[in-house]
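Asker: Okay, sequence plus prediction incoming.
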Amino acid sequence: MSDTASQQPGTTPDLITADLVIADLVAADKGDATRQLADTLVAAGRVTDRERFLADVAAREEQMATGIPGGIGLPHARSEAVTVPSLAVGRVVSGERVDFGAPDGPANLVFLIAAPTTGESDHLTILAALARKLVHASFRQSLLEAPDAASVASTVLREVYGR
């Protein structure tokens, strides 16, 4: 059962749940990593059209690389295919890396932010809150050392969003 299914009727699901985390991501490149994370959003009912969403992410990526220092890939987009603001996380398998164009090299953590087109402030709020935590090596390390997908999701919710 999806973690989003446990939400009370009429409430907004958490931004991230265990079913939106790939704890052992193996990806050939950033496009492959983004596709795999987008698939978790589709499976959870948070993205209605995978190809449209991926096209929106790719268009955003063309404007500027989304890799940030510290081994982070941060692809993101506002899209009509997104039903609710969401965050999918991929923890790249130990020893592997995925290049998102960061100045210090490839990523071992990938955060795919998906926001509805009507949620400009949602998109920016998610991005800003996450970026503030990602500058801390201890936060990144806690995600890399989390034992499973549920721990990754709960760490993000607690540390970034105070839940």
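Answerer: Received, thanks. Numbers count the residues shown, from 1 in each chain.
Asker: okay, CA-based contacts and neighbour counts for the rest of this
Answerer: Fine.
Asker: Just give the number of residues close to Ser94.
Answerer: Around Ser94 there are 11 other residues, counting by other Cα atoms under 10 Å.
Asker: ok so it is a helix residue?
Answerer: No. If the criterion is DSSP: H, G, I helix; E, B strand; the rest coil, then Ser94 is coil and not within a helix.
Asker: list the contacts for it?
Answerer: Contact partners of Ser94, counting by Cα atoms under 8 Å, 6 or more residues apart in numbering, are Asn108.
Asker: What's the separation between it and Ala58?
Answerer: 26 Å (Cα to Cα, to the nearest Å).
Asker: Presented hereafter is structure B, for comparison with structure A:
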Amino acid sequence: MTDLTAPELVLVDLQATDRVDATRQLAQTLADAGRVTDLEQFLADVAAREQRMATGIPGGVGLPHARSAAVTVPSLAIGRVLDGNGIDWGAPDGPADLVFLVAVPTTGEADHLTILTALARKLVHVSFREALLGAPDAEAVAATVLEQVHGR
């Protein structure tokens, strides 16, 4: 079984001009890891989801997500924005310093909801967000998410 995330899916210093750029960079990590077979199709699916409703949530978090035929296994790419400005993800409390790109195969509706629910439960805790923002490297970010969100 493939883990939900891995160090190669973590951008510890994401520098993006906007949410489209950030999503593309994170999606590229999924494509590079063989978890997304068609980058443009996946990005179109994420954009379609974002058009229905912004996926910024309180606490400085962007949570773009999509089910897509271009996704091979449920995956989570993570970006940290360390420049102090964050990226506008449409959240009522301001820009995002943490971005979680959830990618699930089209047939994975249950996986999609499970991942989003588990992430949301942890992201309400300041201590969890601070642990991710303060983690020394991609390995530590991935390990924290796998342990805290995915129970591994």
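Answerer: Yep, that arrived. Keep in mind the model is a prediction, meaning the values are calculated, not measured.
Asker: Touching the longest strand seen in structure 2 from outside, list them.
Answerer: Looking across structure 2 with DSSP state E, the single longest strand is strand 98-105. When contacts are defined by Cα under 8 Å, 6+ apart, strand 98-105 of structure 2 is touched by residues 23, 26-27, 60-81, 111-112, 115-116, 129, 133.
Asker: Map Val141 of structure 2 across to structure 1 for me.
Answerer: Matched to structure 1 by TM-score structural alignment, Val141 of structure 2 sits across from Val152.
Asker: thinking its match is in contact with Gln141, fair?
Answerer: No. In this structure Val152 of structure 1 lies outside contact range of Gln141 using Cα atoms under 8 Å: 10.9 Å.
Asker: What ranges does structure 2 have for its helices?
Answerer: In chain order, structure 2 shows helices spanning 19-32, 39-52, 109-123, 126-134, 138-148, with DSSP state H as the criterion.
Asker: how about those in TSV, adding distance to Asp88 of structure 2?
Answerer: TSV is the format used below for the helices of structure 2 (distance: least, Cα to Cα, whole Å):
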stretch	distance to Asp88 of structure 2
helix 19-32	7
helix 39-52	13
helix 109-123	17
helix 126-134	17
helix 138-148	22
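Asker: nearest to Trp89 of structure 2, of those?
Answerer: Of all the helices of structure 2, the one in closest proximity to Trp89 of structure 2, counting by Cα to Cα, is helix 19-32 (6.3 Å).
Asker: Where does that closest one end up in structure 1?
Answerer: Under TM-score structural alignment, the match for helix 19-32 of structure 2 in structure 1 covers residues 30-43.
Asker: how close does that stretch sit to structure 2?
Answerer: Superposed on structure 2, stretch 30-43 of structure 1 shows a mean distance to its aligned partners of 0.2 Å (mean Cα distance after the TM-score superposition for structure 1).
Asker: Next, the buried residues of that stretch.
Answerer: Buried residues in stretch 30-43 of structure 1, counted by 16 or more other Cα atoms under 10 Å: 30-31, 33-42.
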